[in-house]
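# Predicted coordinates and the sequence they were generated for:
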Amino acid sequence: MAPQQYRKPPQAPPRFTATPSSLIEDTKRLIARSRSVQDSVVKDATSDNASFKNTVLAMAQDDNKMAIESHIIGFYQAVSTDQALRDASTEAEKLLDDFGIESSMREDVYKVVDAAFKKGEKLDPESRRLLEKDHKSYIRNGLGVPASPKRDRFKEIKKRLSEISIVFQKNLNEEDGGLWFTPKELEGVPEDVVSGLEKGEGEDQGRVKLSFKYPDLFPTLKYAKSAEVRKKVFISNENKCNQNTLLFREAVILRDEAARILGYPNYAAFRIEDKMAKTPKTVDDFLGDLRSRLAPGGLEEIEKLKELKEKDLADRGEEKAYDGHYYLWDHRYYDTLLLEQQYSLDQQKIAEYFPLQTTIRGMLHIFEELFGLVFVEITGEGRDKIAETGKGSDIVWHADVQVFSVWDDEGEGNEFVGYLYLDLFPRPGKYGHAANFNLQPGYIDENGKRRYPATALVCNFSKPTPKKPSLLKHDEVVTLFHELGHGIHDLVSRTTYSRFHGTSTVRDFVEAPSQMLENWCWTASQLRSLSRHYSYLSPEYQSAYELSSSDASKPSEHMPDDLIDNIVKTRHVNDALFNLRQLHFGIFDMTVHEAKNHADVEKLEISETYNRLRKEISKLDGPEALGESYSWGNGQSTFGHLIGGYDAGYYGYLSSQVYSADMFHSVFKSNPMNGTEGRRYRHTVLERGGSQDEMQTLEDFLGRKPSTEAFYKELGLN
């Protein structure tokens, strides 16, 4: 039981009791209230008396209240099992987006905000930043363009882009395709994966359905011995949402048109202007430099993997199958085989030491020690006690969801921090990747009272069975730690306005805090503390392990040193190829958003560009090496990032690594569990959210301007 001081949070958790009709009604109510606030601002403020308080502050306080409900309204489409509720959530998000566009283009509101901006009032730094950002936002939303058909066209484009984004993501969430295989065709794929697949009936009798969800897809690409099966799975996955192909194309063309209406040379220039990089040239130079540094290493890695492929096929009596190529569908398989054979890295054995729930508890313990936090899981009657309705099921959206109340420890003052939700297993209609969602932001309300945040991790790990708990491969441990890092950023942020809360930073910084925390997954002492062999969790698991294992000796409770050493040693194995893959995404993103003129965008062959750049940058062969055209797949149509906020910004994953490597190597490398530095990091970086210039945040923490030295050293490229 939790200590007394952590039992009763001062704020009830959010409720998840919406119906399809209530979602639409609530959305319309929020919009009506917001519109009324904007109307009041215009009525009360004039060019003469306009001030921060009677313009931007009034609307920011309304934004705070709206976010408490609107984030959850849009969240249902990612997690609800009810199709009608998901559809209503999608419809509600469209209403909210349309209203957001209408609000951002109100000339009457812009005039009084402009007047307040020009007054030059003395404000606290966060309020000054809010005024500057809001003022700039109106201009970037077309109000710098004189009222004209051009401005009307800009508004049309904004609305259509919103529709595209919503439909594109819905198609990805609702995707439920797959391929039917016999168990023999899936030779090599772990038995616990194959046994969990849907069994065929009728004409599919004797076969199982392999979905494109991560728990099915990745083990198949890593372990299926049949190259034909891997090829079929890989190409089908690249084409799983082809209805998104035309949507992606339309989005790219409309973005370019909108940017040119505003006077920008292309969409990338428009998007990057207010990020840390500031200009497309800075981004292109960074990506180009990294590409030239990584390319030789990538070619060397491919040569080693080709040798392994040739030997593997020979050992299996399939010498004639080797054609001198190394294909896209080969890579996960031979990368895994290389780690197993040359580094004794058995991912199945490693996974036995990372039962999901034990690993989560270990991660939370690391955050407790580093940042001065306490995580208290709320279960059973505890949920009834803190739910406003007195009904514990009302505070979760699915029975699988875990809820934690999060507190400052005694050294940090025992104050309440917020709520953390974990939704960890796949199900139909659910968001298909791993992500952190803000459910309710934190802020200071108009009475000076703190409003506490709620945040959710939505993942897709394999479900437990009677014989085994959910077990994580090491790369899944890294993913979980990364997303939990976003969750912690969301929880400990303390900003005045919800606009700047938590991960609401510029996109080329937002990944840095989580990427920095990934280093703990490559530190021997932390791997040991996170690990516990699943056979120690219960007598039932112990019996099941003994029956399934050919090893007569009892495994050690925590991961043995030699296995940990092998994991740590492999951190940068095939690292050039991994980063060249990220470069492919980043350079493709810049290519489609950085055309010389609009005619070039309209005639751009996007699928061909995606696949050709992948071949040129990653050096891995696709079906084009077998004589097919570069239009064999539409990978960009499965790439939610470029529709959902990382457009002309995917480079941020790589540029954020520069900042994360600098922070870790400068401050934490010598002692990752230094609580003094952890708390300083919490208060200097995470608490600030987007409330000040992100470069200033970095300089405050590092005591200097950031450097690329640690990043290139980490990659062996300095």
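Nice, thanks for sending it over.

# Every contact and neighbour count from this point should use C-alpha atoms.
OK.

# what about the helices in the stretch 101-250 of the chain?
Here the stretch 101-250 of the chain has its helices, by DSSP state H, counting those that start in this stretch, at 107-119, 125-138, 149-174, 191-194, 214-223, 227-238, 244-261.

# Tabulate those helices in TSV, adding columns for distance to N436 and mean neighbour count.
Converted to TSV, the helices of the stretch 101-250 of the chain look like this (distance: least, CA to CA, whole Å; neighbours: other CA atoms under 10 Å):
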stretch	distance to N436	mean neighbour count
helix 107-119	33	20
helix 125-138	24	17
helix 149-174	15	19
helix 191-194	26	15
helix 214-223	17	20
helix 227-238	24	18
helix 244-261	23	20
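
# nearest to R361, of those helices?
Closest to R361 of the helices of the stretch 101-250 of the chain is helix 214-223 (CA to CA; 21.7 Å).

# Residues in contact with that closest one: which ones?
186, 188-190, 193, 210-211, 230, 233-234, 329-330, 332-334, 336, 432-433, 460-462 (CA atoms under 8 Å, 6 or more residues apart in numbering).

# And for stretch 262-280?
Residues lying outside stretch 262-280 but in contact with it, judged by CA under 8 Å, 6+ apart, are 140, 142, 144-145, 255-256, 258-260, 283, 506-509, 590, 593-597, 647-649, 694-695.

# Any chance of a ChimeraX selection covering the buried ones in those?
Selecting only the buried entries of those in ChimeraX, with 16 or more other CA atoms under 10 Å as the criterion:
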select :140,142,255,256,258,259,260,283,506,507,508,509,590,593,594,595,647,648,649,694
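
# Compare the helices of the stretch 101-250 of the chain and give me the one nearest E616.
Checking the helices of the stretch 101-250 of the chain against E616 by CA to CA gives helix 227-238 as the closest, at 18.0 Å.

# Run through the helices of the stretch 501-650 of the chain in chain order.
507-510, 512-517, 524-530, 539-548, 561-569, 575-592, 598-602, 606-618.

# In a markdown table: those, plus distance to L287.
Output for those, formatted as a markdown table (distance: least, CA to CA, whole Å):
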| stretch | distance to L287 |
| --- | --- |
| helix 507-510 | 13 |
| helix 512-517 | 17 |
| helix 524-530 | 32 |
| helix 539-548 | 47 |
| helix 561-569 | 27 |
| helix 575-592 | 7 |
| helix 598-602 | 21 |
| helix 606-618 | 11 |
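
# Alongside the first one, take a look at this:
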Amino acid sequence: MAWAVRIRRAAAPDLPYRAREFFSGNFAASVSADSDETGLYGFQVLKTAKGFRRFVDEAIESADDLVSRISQMPPSEEVIKAMDDISNTVCSVIDSAELCRNTHPDREFVEEANKASMRISEYLHVRKQAYIRGNSVPYANLFVIDKLISTRHELAKIMGYRSYAEFAIRSNMAASPNVVMDFLLSLSNTVRQRADAEFKLVQDYKRTVDNDVRADLEPWDEAYFTGKMKSSAFDLDSSVIASYFPTFQCLEGLKLLAKSVFGVTLSRMSFSFGESWHPDVMKFLLHHPQEGDMGFLYLDLYSRDGKYPGCAHFAVRGGRRLSDAQYQLPIVALVCNFPNSQGSSISKLNHWDVETLFHEFGHALHSLLSRTDYQHFSGTRVVLDLAETPSNLFEYYAWDYRVLKMFGRHYSTGEIIPEKLVNSMNHARNMFSAMELQRQIFYSLVDLTLFGEQSADPMDTISIVADLKRKYTSWKHVEDGTHWHTRFSHLVNYGAGYYSYLYAKCFAATIWEKVCQDDPLSLATGTAIRTKFLQYGGAKHPSDLLRDLAGHSIVRNYNEGIVPDTSSLCKELNF
């Protein structure tokens, strides 16, 4: 994200103490493979029939810890892993009790197993609890959102506009909320059939796993079952993937990418006294062999207490022409929250974090490679519905094996990441692409509607969001007091502008197909991106930039506004 903080992923929190104990094998419930004396099925706790009571107590306590932690986590692979930990905890009890009550000759064991089975069955709604708890807090934000909407509407009316959406979009390519709405509804219609088919696929999988042909697929099931399906279908293990992305190697990847594509070098620099704000911060100089120094880049990559948990690009100083012979060099900072090394361990990134790093690096390159007369037009200082295009384009580089093999090396053996593994990662990424795109459309519709024209009656944002979800997604809305939108920070940062991510996604798909796909690492590709797009910042009309780079059809005029061509994105996702 340019200018404002873009929440993509918070640092993975530690497991609560009792959960760590349960999963590390220190609880009495754990299986003992080496002890001379153990309990039923190898569980230490099941040396007596009444051990089932403690087995259930410890499982519920550990799962509760995890549910509490999940409610504070953003959507991420860590959520899937934590939910699988819950499943593992609960299923250890269920499966042991089921075997015992059907086969054990001791009546006391059978009765205790029956009780354990009933108690833990009552607890099977943990995913639902985590979902509802996570989407029902903080309640006070409902009033904050209401106040934000009313204040922005009042501002728009003072400025002579019918809505805040009209005020915010007027200077963008889209030009009006009606153009954005038509774009979103058209894309929604395109994706609906495929999204419904993916929904049914997940529902059928759940029914098979649960051995219940009538089981409904609920919103709290999505992350868990789609994660399981991806891992099962493509034999993926996030820890194995992360082993090929030690953080220091990923930084080398950025250097290699900059050198190959743009012919520039990133060199580590020392700080002047008082310049740095934390020992983890690094400073780099971007240098071109013919053009000289291009700008400065700060990297503040690691999570720490008191630091904002998101990932973002910040423009510290814009570039500008000072004279015919002198240019004010831009200064930018990339702020992330990746895990740092702990003791002798090596900091490694999961691939979601690698994609995030490349996304933010795309913003940085936009700022560092632009050359404008005025800093007001430098780098990412462009219309909002163009700003995310370079960052989305550079996400493609994070998924391309030709790029990943340059720096993706096993942290201990040095083995290059296998092409087969990268292919599996890409297949998993696209497995539920329609539902993911549908979700982004839904987010955009929520944002556009809440800041649209207001009626005389007070706005009920919960009902509006619920209606939009039912109408434009394959999923039902959970009625139990949930208000997901009060945690959607883009309503604050982007206000009627979230659609710009979908614009950028379409633009990036077209640029990748037309300009980059055949030879993404060539200097010719980079020269085209730089000289036809990045170097102008916001000093040239955005539609001219896009057409000069990727051809006239990348955008089209629509009702006095401009919308992206969606054909490259649809082709990529096999719609």
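Cool, the structure landed. In this text the structure is predicted, and so the values were computed from the model without any measurement.

# And the TM-score between them?
After superposition, the two chains reach a TM-score (TM-score structural alignment, normalised by the length of structure 2) of 0.77; 488 aligned residues with a CA RMSD of 3.3 Å.

# K155 of structure 1: which of the helices of the stretch 501-650 of structure 1 is closest?
For those, the distance to K155 of structure 1 is smallest for helix 598-602, at 18.4 Å, taking CA to CA.

# Okay, buried residues for the closest one please.
Buried positions in helix 598-602 of structure 1, judged by neighbour count with 16+ other CA under 10 Å: H598, V601, E602.

# That one packs against which elements?
Judged by 3 or more CA pairs under 8 Å, 6 or more residues apart in numbering; DSSP states H and E, helix 598-602 of structure 1 is in contact with helix 244-261.

# Just tell me the aligned range of the helix it packs on in structure 2.
Aligned by TM-score structural alignment, helix 244-261 of structure 1 corresponds to residues 141-158 of structure 2.

# Over to stretch 494-504 of structure 1?
With TM-score structural alignment as the criterion, stretch 494-504 of structure 1 aligns to 371-381.

# Same check on stretch 30-39 of structure 1?
Going by TM-score structural alignment: stretch 30-39 of structure 1 matches no residues.

# hmm, who's touching the match of helix 244-261 of structure 1?
For stretch 141-158 of structure 2, the external contacting residues (CA under 8 Å, 6+ apart) are 162-164, 166-167, 450-451, 454, 459, 461, 483, 486-487, 492.

# Closest to R679 of structure 1 out of the buried residues of helix 598-602 of structure 1?
Closest approach to R679 of structure 1 among these (CA to CA): V601, at 47.8 Å.

# quick one: the spatially most central residue of structure 1 and V41 of structure 1, what's the gap?
Centroid-nearest residue in structure 1: A435, 4.1 Å away (criterion: CA atoms, centre = their mean). Here A435 of structure 1 is placed at a distance of 37 Å from V41 of structure 1 (CA to CA, to the nearest Å).

# now Y327 of structure 1
Taken as CA to CA, the span from Y327 of structure 1 to V41 of structure 1 is 60 Å.

# Same question for T282 of structure 1.
Distance of T282 of structure 1 to V41 of structure 1, given as CA to CA: 40 Å.

# Which residue of those two possesses the greater neighbour count?
V41 (23 against 13; other CA atoms under 10 Å).

# For the one helix or strand the more buried one maps to, buried residues please.
Per DSSP states H and E: V41 of structure 1 is located in helix 20-44. For helix 20-44 of structure 1, the neighbour count (16+ other CA under 10 Å) marks 20, 23-24, 26-28, 30-31, 34-35, 37-38, 40-42 as buried.

# quick one, the helix or strand following it and helix 125-138 angle?
Downstream of helix 20-44 of structure 1, the next assigned helix or strand under DSSP H and E is helix 58-79. For helix 58-79 of structure 1 against helix 125-138, the angle by axes from the mean of the first three to the mean of the last three CA atoms, to 10 degrees is 70 degrees.

# How far away from the center of its chain is helix 58-79 of structure 1?
Relative to the centre of its chain, helix 58-79 of structure 1 is centred 19 Å away, using CA atoms, centre = their mean, to the nearest Å.

# Can you tell me what sits against that helix?
In this structure, residues lying in contact with helix 58-79 of structure 1 by CA under 8 Å, 6+ apart are 23, 27, 30, 34, 37-38, 41, 85-90, 92-93, 170, 173, 397, 429-431, 437-441, 443, 445-446, 497-499.

# quick one: L577 of structure 1 and G298 touch, right?
Yes: counting by CA atoms under 8 Å, G298 is a contact partner of L577 of structure 1 at 5.1 Å.

# list residues touching both of those two?
Counting by CA under 8 Å, 6+ apart, the contacts common to L577 of structure 1 and G298 are S618.

# Aligned against structure 2, show me the partner of E340 of structure 1.
Here E340 of structure 1 is matched to S231 in structure 2, going by TM-score structural alignment.

# Look up how far L66 of structure 2 lies from the closest residue to its match other than its chain neighbours.
Nearest residue to S231 of structure 2, sequence neighbours excluded (CA to CA, 6 or more residues apart in numbering): D237, at 6.8 Å. The gap separating D237 of structure 2 from L66 of structure 2 is 21 Å, by CA to CA.

# of those two, who's got more company?
A direct count of neighbours by other CA under 10 Å for D237 of structure 2 and L66 places L66 higher, at 23 against 12.

# pretty sure that one contacts D14?
No: using CA under 8 Å, L66 of structure 2 is not in contact with D14, being 10.1 Å away.
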